[in-house]
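Enquirer: got a predicted model here, sequence first, then my questions.
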Amino acid sequence: MTYCLALKLDEGLICLSDTRTNAGVDNISKYKKMFTWNVPGERVICMMTAGNLAVTQAVMSLLQENIDNPKEGIDTLYTAPSMFRVAEIVADAMRVVMGQYGAGLAAAGESAASTIIVAGQRVGGRQRLFLVYSAGNFIEAGDDTPFFQIGENKYGKPILDRVIEPATPLATGIVAALLSMDSTLRSNLSVGMPLDLAVMEADTFQFDQQRRIDENDAGYRNLSNAWSEAIRASFDDMVKFSV
């Protein structure tokens, strides 16, 4: 399992993913689920994956192969004229990979279901956030729900519903994303550290932050502990209400 989330705020885009993949309690591995591309001053792209690992790795490899070995008439992540076209390219790659492996996985009783979050901005365009499904169709985040989650999303959704809106400051969004992940880590063993964080400030076309957060990260540990203490204190205050 996995948990990835992305926020589209007026001030920028925030992407956060865990790195745990497991096929049972005795078969736990770590795999990167966040992939990034950047042409400074021209475009910045971040993707996160969930679902069948073989499928999502094949999609990422196909996207990179087309960049490394460009062919005439075929758009790549680096030549796409818009973020909408980037989403179409990812969707096309998903359909190709599903066409190659989907039937075989189904015959073996394995799920090929996969999802990919696509976030980024190209010069001349606005920042955009898409969610690509296994069938190659996709949706875009809007002002009503300016975030996407994939994987084990139920534990981390309440704080996003309560806090996140387009006008939320970028710094606040980073804290909300980390606390959403922290809630998931505490409630589900199939999601695990280290975490990958990418922050893209609007109209800069670069990564303002791009780092890995591990178990020994003091800032994250302090944030997690403070959140736990705040919840306990708030809960204690609730006893004064009669329901």
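Expert: On my side now, so go ahead. Numbering: from 1, shown residues only.
Enquirer: can we go C-alpha only for contacts and neighbour counts from here?
Expert: Will do.
Enquirer: quick one: buried residues of stretch 63-72?
Expert: 63-64, 67 (16 or more other CA atoms under 10 Å).
Enquirer: then stretch 206-214?
Expert: 206-207, 213.
Enquirer: one more to weigh against that first structure:
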Amino acid sequence: MTYCVALKLNAGLVFASDSRTNAGVDQIACFKKMRTFVNPDDRVIVIMSSGNLSITQNAINLLEQRGRHFDQRNIWDVDSMFEVAQLLGEALREVRQHDGVFLAQNNVDASANFIVGGQLRGEAMRLFLVYAEGNFIEAGEETPYFQIGETKYGKPIIDRVINSDTPLSDAVKCVLVSFDSTMRSNLSVGLPIDLVCYNRSSLKLDFQRHITQDDAYFSQISRRWSEGLKGVFASLPNPEWLRDIDMSHRFSADS
């Protein structure tokens, strides 16, 4: 399992992915699920993946390999992020068509999903979610983020905090809390976390961080979020309509 999230804000883009692929009592495997393609002053592209590891790796490698041959359309010469999403969807379909039948014979799930976003010179920032079939949708004002993998535990905090006007620093805090919540509820998601921030129109990779178990800031965020939740919960008023039940229990205990 994995967890990846990307935010498209007025200030820029935030991407984060975990690195845990398999988790069990005696087996934990870590693989990077984020790939960046950067040509400074021309384009910044970030791709994150979830699903069958061999399918996602081969699709990215195919995309990268075609980028070395300038006699065909590739990620380094297309004019829009829409075309980048098209190329990624085509690569995913090709790999699934080639390998899917063999995986199916052994009851192996060949599904995979991608988040791809960034900015090309002369175009605004864009963010896409690419489905297993190779089709995709684009993030907009109403829904400025995408998640893939184990999404349900980290979604509530993003829904409560994130909107298009959220500053990048607040967005990073929110993303890290989202990961902390997910990791507490699902052991198949875990550190390290790869984090990338991109400032709008900079056309360079502004910030990258590989967050490990020893990261002091992430540990602080995790601890203070947990303490804060407990404190807020303790401060909530008890339901008045349960007061009689509480009183009857108290009298019963005293007798």
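Expert: Good, I have the coordinates. All figures in this text were calculated on a predicted structure; none of them were measured in a lab.
Enquirer: coming back round to it: out of the buried residues of stretch 206-214 of structure 1, flag the one nearest to Ala58 of structure 1.
Expert: If you rank the buried residues of stretch 206-214 of structure 1 by distance to Ala58 of structure 1 using CA to CA, Phe207 comes first, at 24.9 Å.
Enquirer: wait, is the closest one part of a strand?
Expert: No - counting by DSSP: H, G, I helix; E, B strand; the rest coil, Phe207 of structure 1 is located in no strand; its state is coil.
Enquirer: and the counterpart of Pro237 of structure 2 in structure 1, how far is that from Pro158 of structure 1?
Expert: For Pro237 of structure 2, the aligned position in structure 1 is Val239, judged by TM-score structural alignment. To Pro158 of structure 1, Val239 of structure 1 is 22 Å away according to CA to CA, to the nearest Å.
Enquirer: ok, those two, which is more surrounded?
Expert: Pro158 (12 against 9; other CA atoms under 10 Å).
Enquirer: for the more buried one, which three-state class applies?
Expert: Quick answer, by three-state DSSP: Pro158 of structure 1 is helix.
Enquirer: that one matches what in structure 2?
Expert: Aligned partner of Pro158 of structure 1 by TM-score structural alignment: Pro156.
Enquirer: and that match, what does it touch?
Expert: Counting by CA atoms under 8 Å, 6 or more residues apart in numbering, Pro156 of structure 2 makes contact with nothing.
Enquirer: list the contacts of stretch 139-150 of structure 1.
Expert: 2-9, 49-50, 115-117, 128-132, 164-166.
Enquirer: and these, which are buried?
Expert: Judged by 16+ other CA under 10 Å, buried ones among those: 2-9, 49-50, 115-117, 128-132, 164-166.
Enquirer: so Gly117 of structure 2 is in which element?
Expert: Taking DSSP states H and E as the criterion, Gly117 of structure 2 maps to strand 112-120.
Enquirer: so where in structure 1 does that strand end up aligned?
Expert: Counting by TM-score structural alignment, strand 112-120 of structure 2 falls onto residues 114-122 of structure 1.
Enquirer: and the match of Pro237 of structure 2, which of the three is it?
Expert: Per three-state DSSP, Val239 of structure 1 ends up helix.
Enquirer: Val189 of structure 2 too?
Expert: coil.
Enquirer: how close does it get to His249 of structure 2?
Expert: Distance, Val189 of structure 2 to His249 of structure 2, by CA to CA: 42 Å.
Enquirer: who has more neighbours, the two?
Expert: The residue with more neighbours, out of Val189 of structure 2 and His249, is Val189; 26 against 11, by other CA under 10 Å.
Enquirer: quick one, what contacts the counterpart of that one in structure 1?
Expert: By TM-score structural alignment, Val189 of structure 2 lines up with Val191 in structure 1. By CA under 8 Å, 6+ apart, the contact set of Val191 of structure 1 is 1-3, 18-21, 152, 184-185.
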